[in-house]
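Q: Predicted coordinates and the sequence they were generated for:
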Amino acid sequence: LTAELMESFRRVFVDSMSESFYPVPQEAIGVGSAFEGWSPREWDGVYCVLVPLNAPPGHAFHLELDSTGQMAARTFRVHVEPVCTCQREQQGQELLCFLHHSQKELRRKHQRSLLKTLCIGSYLDVEKTSHWFYQLLRSSWLHVPQSHSWHLAFQPCSRSCQLQLSKGKESLRVEMLFGVHQGDSDIFVVSQPSEAQKCGSSIFVSSQPTKANIMASTAWPEMYAVAEVKFFQHMARQVPCESLHLKCLQVFTCILTGTGFPISIWKTVLMHLLTTVPLSQWHRREFARRLWDMLTYLSHCLQLKCLKHFVLGSERLPAEIRVPLAVRKVEPPNLFEHLARDPAAHREAMQIY
């Protein structure tokens, strides 16, 4: 139902926005555990989808890495640049050029550049984009086939759009993020950081918000969830028992809930093991050994105070996962860096382990 709903919305968007200068929504991509083939015990039942946004006619998006160092995760700004459309106008398309037509003519045609609507300066603003997307969803709902049988409640927030659909005793919750491609890859910059990014992938540290965790409205965090979904789908086709590795992940996230090790840590451990333990050894009869491998790997990383990010700087990703060269070349961040800096946090982690 989630995929059908997103496709219905996309079709309505195409029809209603054909002559606008707002970002162009593309086909939604499911991300998170529900689309990786498993779900943690504490899963909140929210299906998360990413809606890629393309630049509208007369505009181009350019990603600029934010080097201010305010966030633990890599963040970008989406620079919006007007581009000349005079040639398209000469080819018979009724498209005014924001660079070469006068402001008077643009106003007469009721044409407003994206720079005047959803940007702060020349940078795409997350909160303005979220509000625009929320309004777009509301106005599109009655034109979607699902509106005849489902009731939809909107729960807007500053960096995403949350929907709750209900029909009798059935209900479905969807969180829609929006983002911009990094080139033609499976890496995006998105409207909202993941839970791991919100706390800098840290464990055993204060959860109180700090100045470093407050994101500017023009900050778009880098997201690897699409690459991770494709990685797990790829591995399901390679291992002898297509779901054994996911069962390992589910066991640890269920048994060790509340111990201080977030799901992102166990996922990272599993992804590393899937590229080091021979795929032929992921049989059902090897289930206990693979669980032990995960514990041993985590213990080793804790002792070294080092767990490398799996996607950033990885040389082990399957070829079908498209990653920009800059992402491949970057030094993989250490997800346990805070343990190396804080002896007390490291002792606590070792005690809990």
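A: Yep, it's here.
Q: drop to CA atoms for contacts and neighbour counts, all remaining ones
A: OK.
Q: How many residues are close by E331?
A: Neighbourhood size, E331 [other CA atoms under 10 Å]: 13.
Q: Surely it and G313 touch.
A: Yes. Judged on CA atoms under 8 Å, E331 makes contact with G313 at a distance of 5.5 Å.
Q: Now do stretch 111-129: everything it contacts.
A: With CA atoms under 8 Å, 6 or more residues apart in numbering as the test, stretch 111-129 has contacts from 21-23, 56, 59, 77-81, 96, 98, 106, 158-159, 191, 217-220.
Q: cutoff 7 Å now
A: Contacting residues not belonging to stretch 111-129 are listed as F21, Y22, R77, V78, H79, V80, F98, S158, R159, S191, S217, T218 [CA atoms under 7 Å, 6 or more residues apart in numbering].
Q: for comparison:
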Amino acid sequence: MTVYTLNLRVFWPLVTFLLTGLLLLLHRSLHRGPDSSPADCPDKALGPLLLALFALGFILRYFFKYCFSRRRRNKRVFRELPEVTCRVAPCRKEQLESYYERHVRLSPHVLGHGKAHVTKLVSELVRAGRTEKPPEASFAFRGDFVQIGSCYEEHKVSRPDCFDILVPLHLPRGLKVALVTLSCREGGMLPLCSLETPRASAWLREHRAFAGSFLRLSGTGGAYRLSPGAVLHWFYLAIQRCLAAVRQPFEWHCSLGLSLCNSRVMLRLTPLSDYVCCHICMGVRLIPAVPLADGSYLVGSVCGPQQGELWTPYFPRQEQRLLGWLRSRLPARSCHLKCLQMIKALRDLGGQALDSHGGGEWREVLSSYALKTAWLRLLLTVPPEAWRDHCFLDRLEDLLQNLKESLRQRELRHMFLGGDTELLPSFLTLPKMFRDSAPSNLLKPCCFCDNEAAYAARLGLAGGRLVRKPHFLSGGRENVQIFSRDQPRLEQGRDISISRTGHFS
């Protein structure tokens, strides 16, 4: 049965405000001038009555305050010993839950508002750059966009301040390009692709300006390759023109900025009023993409010696369908998103303890996509009933253990290009050119040092076991220790102290 408890912090100021108002009303009625008519004069007998009520209210206030203070002191005496006993051995799951709620979990209200504002702005941009039919000698926006990344997959951590948007492009009308897959060796990196067109093409002879701006000769010299760098530069200028056309309605609420840095087109939204909850400055990464079959895309590659001519495949539609299918199989109160968010939060905390070079390796190896791939593989191998909320700690340790094994073996296969067709549901289809490609590995062999165990220990995931000592965020500090049972402690792990602000020391 629910028992109502009087909130004295609200009740007594309210009573004081009402009685003060009555006293001021009494004071005004007693000091009226002699020219006021008898009809306007209040009854003189109300004056002493109101004054008595005011005095009675103050007496009752101090009486109840005295009674409640005695009752609170008595409860504190009886509960002092159980509270001390509970603090001696707190539950690890409760500590993780507390840290998750305080520092990891995003507010659905703030995240929803951020996504709505980004969607509205990007919709206006692509609508301004859309054409009815593809131009003859230039690119054009297709008119739609694809929302990708952790904010839209509901596993973003810390702040909803970065969004990723794929913007599909129309190729020039009449341009015929062939997709050539540069197959990697067994267990290598992601396959890189090139979009090639023959040199002896009639279309190229008619559009030499386009060929000089967007095409580069291949290594053999027998074909032209579409350059992602030139496409990105055109895309940046096109977004700049579209932003100038739609800027005015948005500038009442936020300032907009566009930049091209490190092969990224970033759109910045800085609120000037209550345009976004909590006045969060948001960044939108706009990615030009060439559409392929079955909802897959090609985006410019940022790796390899020939990065100006190669493209990387993206499969956003397949990922979204896989996540939706997994979500339908899991229980109503599952911990799958919480596990991925906690792993990413631990990754971010660990990177703060390293220097710039070590932090770069940390982020490169334990990228968000690599963590999500390991998480998806665990979702497909563990029964759905094992993802209930009370199994959160077990699944988190399983994910840490899988990451440890991947780092030791230097292998984490791509979810769709890893050669594990029996692991995926049958309704997921890939373009024909990627179905028989060699298995790709997300972990770069060149990023590992000579001693795999030492490198895994440096990443803080060597033992796969998370041990926490009290008390997490209760005014003090907590020691987080990650160690291996089968390796020397000094070689495989270290004690890390996390302060209230989340920094290592």
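A: Arrived safely. All figures in this text were calculated on a predicted structure; none of them were measured in a lab.
Q: Show me the contacts of stretch 111-129 of structure 1 that map onto strands.
A: Here DSSP state E is the test, and those give R77, V78, H79, V80 as lying in strands.
Q: Sticking with I59 of structure 2, tell me its helix or strand.
A: I59 of structure 2 belongs to helix 46-88 when elements are defined using DSSP states H and E.
Q: that older thread, which of the contacts of stretch 111-129 of structure 1 ranks first by neighbour count?
A: Going by other CA under 10 Å, S191 tops those with 27 neighbours.
Q: distance of that residue from R290 of structure 1?
A: Noted for S191 of structure 1: a distance of 36 Å to R290 of structure 1, by CA to CA, to the nearest Å.
Q: Equivalent analysis for Q233 of structure 1, please.
A: Shown here: Q233 of structure 1 relative to R290 of structure 1, a distance of 19 Å by CA to CA.
Q: So which of these two has more stuff around it?
A: R290 (22 against 15).
Q: residue nearest the centroid of structure 1?
A: M223 (4.3 Å; CA atoms, centre = their mean).
Q: if you skip the residues just before and after it, what's nearest to whatever residue of structure 2 lines up with that one?
A: Alignment note (TM-score structural alignment): M223 of structure 1 maps to Y314 of structure 2. Closest residue in space to Y314 of structure 2, ignoring its immediate chain neighbours: Y297 at 5.1 Å, by CA to CA, 6 or more residues apart in numbering.
Q: Double-check the one you found against P316; I have them as touching.
A: No. Between Y297 of structure 2 and P316 there is no contact under CA atoms under 7 Å: 8.1 Å.
Q: the more surrounded of the two?
A: Taking other CA under 10 Å, Y297 of structure 2 and P316 do not tie; Y297 has more neighbours (21 against 17).
Q: one step back: quick one, what contacts the counterpart of the residue nearest to Y314 of structure 2 in structure 1?
A: In structure 1, Y297 of structure 2 lines up with F188, judged by TM-score structural alignment. Counting by CA under 7 Å, 6+ apart, F188 of structure 1 touches G179, V180, H181, Q182, E222, M223, Y224.
Q: ok, those residues in structure 2: which stay?
A: On the basis of both residues aligned by TM-score structural alignment, their matches' CA atoms under 7 Å, what survives of the contacts of F188 of structure 1 in structure 2 is G179, V180, H181, E222, M223, Y224.
Q: Quantify the burial of the last one by counting its neighbouring residues.
A: What that stands for is Y224 of structure 1. 19.
Q: Grab the nearest non-local neighbour of it.
A: Nearest residue to Y224 of structure 1, sequence neighbours excluded (CA to CA, 6+ apart): I187, at 5.6 Å.
Q: for the third one, same thing?
A: Among residues not flanking H181 of structure 1 along the chain, F188 sits closest, at 4.7 Å (CA to CA, 6+ apart).
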